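> quick one, what's the 3D model for this:
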Amino acid sequence: MLLNIAAALVHHVQKKRERRRAFLENGGLVLEKLVASCNGRPFPIRTFSYQQLILATNNFNQILHRDAFYTLYKGSFEGRILSIKMYDERDSSAKDTALMDIGISAKASAHKNVLKLVGCCLETSIPSLVFEYAQNGVLDRRIFISTRQGTPMLWQSRLKIARQFAHAIAYLHTAFFRPIIHADIKMKNILLDQHDVPKLADFSFSVSIPEGETHVQVDVVRGTGSFICPIYASTGRITEKTDVYNYGMVLLQILTGQRTIILDREDEDCSLPDHVRNRVINEIVDPAILLEEGGAGLEPQLQAVLELGLTCTEYDPEIRPTMVDVTKELRRIEKSVA
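Modelled structure (predicted):
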């Protein structure tokens, strides 16, 4: 028994030293990233201890969302509900992606349609991020509900969400000295608060375009499978139009209620843009939309959104609109009389 107690004490001391070492190392890296991201000015950010995260999450008991590279937990701290993002320590690039996420999230948190960064924990080997809580979860679960219980989202709500998170992307592209490319826009990176206001999240793969340049050349293409822009996938060249392609894929999903890869009439894999191209709107739109009261009168709006989604996913980046133009077009569609 005494040996067990001694071993436990040694383990506790070792863990405490490891957390202290991680705090010092990560603290310098995070400060450097924040200063670089925020034009030389340090961003005021709250730091949480690992013990505070354990207490806030009841020992990481409630998982909100799990991705390939991280897990998002629900927590409560000082009467406020928060979400805690823990990166997978087995991923060799996790520290770099976590630092990028912190830097861009801090910079973009002022926008109402970006998930607000509250703080971070530096005591974990990979810095953990603490965000505001989005009560209604990821957009993915609100659109794809065929196997879940729930009420389909109404078309006007879908259209409003599409416009609002498009505005967040346009903000990233235009509001900063060095345009920010999100590079991984997808349903699971759009969270909804209690009022279904969308919050763009996860800047792990984001890049900033250098001054005087129009693109960044990367050695490793990162993103999510079928969402990745073909030009980016084949050349490693990332531009603002890379985000436009990703956005177009999400817009088509919102319209059709379909995944990005589906089976065509010959039972072969087919991309969503190819599936909906040259088909009439009533064949491809989510049936739940047409079943709404007045759904038959929505056809002009639905057709306009389809055309916008297809333009955003054109192979040639020059044909795709800018995100500023996308937001303008969505506002026009929203105001149109169905």
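> all contacts plus neighbour counts: C-alpha atoms, from now on.
Fine.
> all helices of this structure, in order?
Remark: helices assigned in the chain by DSSP state H are 2-37, 50-56, 94-108, 139-143, 155-174, 230-235, 240-256, 272-276, 281-284, 287-290, 299-312, 323-335.
> rebuild those as CSV, extending it with mean neighbour count.
As requested, these are exported to CSV (neighbours: other C-alpha atoms under 10 Å):
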stretch, mean neighbour count
helix 2-37, 15
helix 50-56, 16
helix 94-108, 22
helix 139-143, 20
helix 155-174, 20
helix 230-235, 15
helix 240-256, 26
helix 272-276, 19
helix 281-284, 15
helix 287-290, 18
helix 299-312, 20
helix 323-335, 17
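> for Phe77, which of those helices is the nearest?
Phe77 lies closest to helix 50-56 among the helices of the chain, at 5.4 Å (C-alpha to C-alpha).
> outside of the closest one, which residues touch it?
Helix 50-56 has contacts (C-alpha atoms under 8 Å, 6 or more residues apart in numbering) with Asn59, Phe60, Gly75, Ser76, Phe77, Ile84, Cys121, Glu123, Thr124.
> same question for stretch 3-20.
By C-alpha under 8 Å, 6+ apart, the list of residues contacting stretch 3-20 from outside reads Leu122, Glu123, Thr124, Ser125.
> just stretch 253-260 next, same as before
Contact with stretch 253-260 is made by 143-144, 158, 162, 226-227, 249, 252, 271-272, 284-286, 302, 305-306, as judged by C-alpha under 8 Å, 6+ apart.
> same question, stretch 114-123
18-24, 26-27, 45-50, 102, 105-106, 108-110, 127-132, 168, 191, 198-201.
> how about stretch 26-36?
The contact list for stretch 26-36 (C-alpha under 8 Å, 6+ apart) reads 41-43, 99-100, 102-103, 106, 122-123, 125-127.
> so what's the gap between it and the chain middle?
22 Å (C-alpha atoms, centre = their mean, to the nearest Å).
> one more to put side by side:
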Amino acid sequence: MNCISCFSSPKSKKDSSFRGDCSHRSPAHPIKYKPPAKKENLEGENENVEAEAFTFRELAASTKNFRQESVLGEGGFGKVYKGTLQSTGQVVAVKQLDRNAVLGNKEFPAEVARLSRLQHPNLVNLIGYCADGDRRLLVYEFMPQGSLEDHLLGKNAQGKPLEWVTRMKIACGAAQGLEYLHVKTNPPIIYRDLKSSNVLLDEQLNPKLSDIGLDKLDPRTDKMPMQSRAMGTYGYSAPEYSRSGRLTPIADVYSFGVVLLELITGRRVMDTTKPVEEQNLVAWAQPIFRQPRSFPEMADPLLKKQFPERDMNQAVGIAAMCLQDEAAARPLMSDVVTALSFLSMAKNDHSDPSNLPPSILSKLQLQECSDDESDHDDCDNDDDDHGNSSRSSSCFMVY
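Model prediction:
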């Protein structure tokens, strides 16, 4: 078996350009996206606002007067309704924002203009808005396959469970969306609230991140103490974010690690129906991260063991790196995208890890380890000798 040292040290990460360049990725990658050469500048007002202005009457008509039967879901900022625009026949998702938590008549359209400039295949497209009196609504493209949470834990999971490669494609697409926000926008955007219910799926089960930048529409956040205005969902938030409210892009990496763990295990992030020691998904997984031979046992039972064991081990290793308690020990999203791009491709053979694309080998340094348990222990001890709290590399096995 091989021993994978997953990512570079914090020092090497600091020296990297943090550019998330996608040009080196394999042409077989399922998501065809080439990011712009320059960062998209979101500062200042955009004269060519792409978001369309709707009247309240138009949106009320599209949602049948916001009837309960049209409700798609409800989040922290208000309910979301399925609607059909009468002018074009386009099916949309209309989010009706809380009247007490939105910007004024001048600021709201300007902020929506900023958000409308976020264009990426893995972000839900903002179509338009309504600022009618004290009413504030946002109009998004409709995502017919619902959320990732629906497919992993809802009724869709039992009907037709997501296959392994599909799960890795979803993980890679979500990672690319985060990479775009962290690297390709100026100033960088921190998602804050990544979770499986915010990862929406289109007809082909391509993932798109929803509710980007909604915190910017709440005028109260700038007046709150840092800790009070922390957003996020329990179980998904990075430890340092939960403690202090201090927010950096690397906090999103932790949340992504939780979503990846959900994709691997099919477990809820918090599940009070399980034994106490298994109720918190991350707490349950942490001890197993040091038992590489147990990685396949973490797999969602609905997969029925239909996955390449080597790929499973690598996916668990990536999740473990993202879920490091120390923020400095986590990889950048560009590193995560690079690693997941290989796992998201369907492979009919059992190729050796040495056949990974060169860009991945530059991040995943392969070291030869013997098959006996003593050498495995030596690998663990080697980590301890160097102080694992100050390193971003950790030893995971690939069989």
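> Ile284 of the first structure matches what in the second structure?
Matched to the second structure by TM-score structural alignment, Ile284 of the first structure sits across from Met298.
> ok, and the closest non-adjacent residue to that match?
Sequence neighbours aside, Thr265 is the residue nearest to Met298 of the second structure in space, at 5.6 Å (criterion: C-alpha to C-alpha, 6 or more residues apart in numbering).
> what span of the first structure is stretch 253-260 of the second structure aligned with?
The aligned range for stretch 253-260 of the second structure is 244-251, by TM-score structural alignment.
> mean per-residue distance, that stretch versus the second structure.
Average distance, stretch 244-251 of the first structure versus aligned residues of the second structure after superposition (mean C-alpha distance after the TM-score superposition for the first structure): 0.5 Å.
> thought Asn136 of the first structure was touching Asp196?
Yes. Counting by C-alpha atoms under 8 Å, Asp196 is a contact partner of Asn136 of the first structure at 6.8 Å.
> re the thing from before, could you dump the contacts of stretch 26-36 of the first structure into a markdown table and include distance to Ala338 of the first structure?
Below are the contacts of stretch 26-36 of the first structure laid out as a markdown table (distance: C-alpha to C-alpha, whole Å):
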| residue | distance to Ala338 of the first structure |
| --- | --- |
| Arg41 | 48 |
| Pro42 | 48 |
| Phe43 | 45 |
| Leu99 | 45 |
| Met100 | 43 |
| Ile102 | 42 |
| Gly103 | 42 |
| Ala106 | 40 |
| Leu122 | 52 |
| Glu123 | 54 |
| Ser125 | 54 |
| Ile126 | 50 |
| Pro127 | 49 |
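> taking those, tell me the two that lie furthest apart.
So, the contacts of stretch 26-36 of the first structure by C-alpha to C-alpha: farthest apart are Arg41 and Ser125, at 25.5 Å.
> pick out whichever of those two has more residues nearby.
Using other C-alpha atoms under 10 Å as the criterion, Arg41 of the first structure and Ser125 rank with Ser125 on top: 18 against 11.
> separation between the aligned partner of that one in the second structure and Leu118 of the second structure?
By TM-score structural alignment, Ser125 of the first structure lines up with Asp134 in the second structure. Asp134 of the second structure sits 25 Å away from Leu118 of the second structure, going by C-alpha to C-alpha, to the nearest Å.
> coming back round to it: among the contacts of helix 50-56 of the first structure, the buried ones, what's the ChimeraX command?
In ChimeraX syntax, the buried subset of those is picked out as below (16 or more other C-alpha atoms under 10 Å):
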select :60,75,76,84,121,123,124
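> what would the contacts of helix 50-56 of the first structure look like in JSON lines with distance to Thr174 of the first structure?
Output for the contacts of helix 50-56 of the first structure, formatted as JSON lines (distance: C-alpha to C-alpha, whole Å):
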{"residue": "Asn59", "distance to Thr174 of the first structure": "40"}
{"residue": "Phe60", "distance to Thr174 of the first structure": "37"}
{"residue": "Gly75", "distance to Thr174 of the first structure": "34"}
{"residue": "Ser76", "distance to Thr174 of the first structure": "35"}
{"residue": "Phe77", "distance to Thr174 of the first structure": "35"}
{"residue": "Ile84", "distance to Thr174 of the first structure": "29"}
{"residue": "Cys121", "distance to Thr174 of the first structure": "30"}
{"residue": "Glu123", "distance to Thr174 of the first structure": "35"}
{"residue": "Thr124", "distance to Thr174 of the first structure": "34"}
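> between the contacts of helix 50-56 of the first structure, which sits nearest Ala175 of the first structure?
Looking at these and their distance to Ala175 of the first structure, the nearest is Ile84, at 27.2 Å (C-alpha to C-alpha).
> if I look at that closest one, how far off is His65 of the first structure?
10 Å.
> check Met86 of the first structure too.
Between Met86 of the first structure and His65 of the first structure the computed distance is 11 Å (C-alpha to C-alpha).
> what's the overlap in contacts for the two?
Counting by C-alpha under 8 Å, 6+ apart, the shared contacts of Met86 of the first structure and His65 are Thr71, Leu72, Tyr73.
> most neighbours among those residues, please name it.
Tyr73 (23 neighbours).
> OK, contacts around the counterpart of that residue in the second structure?
Tyr73 of the first structure maps onto Tyr81 in the second structure, with residues paired by TM-score structural alignment. The contact partners of Tyr81 of the second structure, taken as C-alpha under 8 Å, 6+ apart, are Thr63, Phe66, Ser70, Val71, Leu72, Gly73, Ala93, Val94, Lys95, Gln96.
> what residue in the first structure is paired with the first one?
Put plainly, it is Thr63 of the second structure. Using TM-score structural alignment, Thr63 of the second structure pairs with Thr57 in the first structure.
> tell me the contacts of its match?
Contacts of Thr57 of the first structure by C-alpha under 8 Å, 6+ apart are Tyr73, Lys74, Gly75, Ser76.
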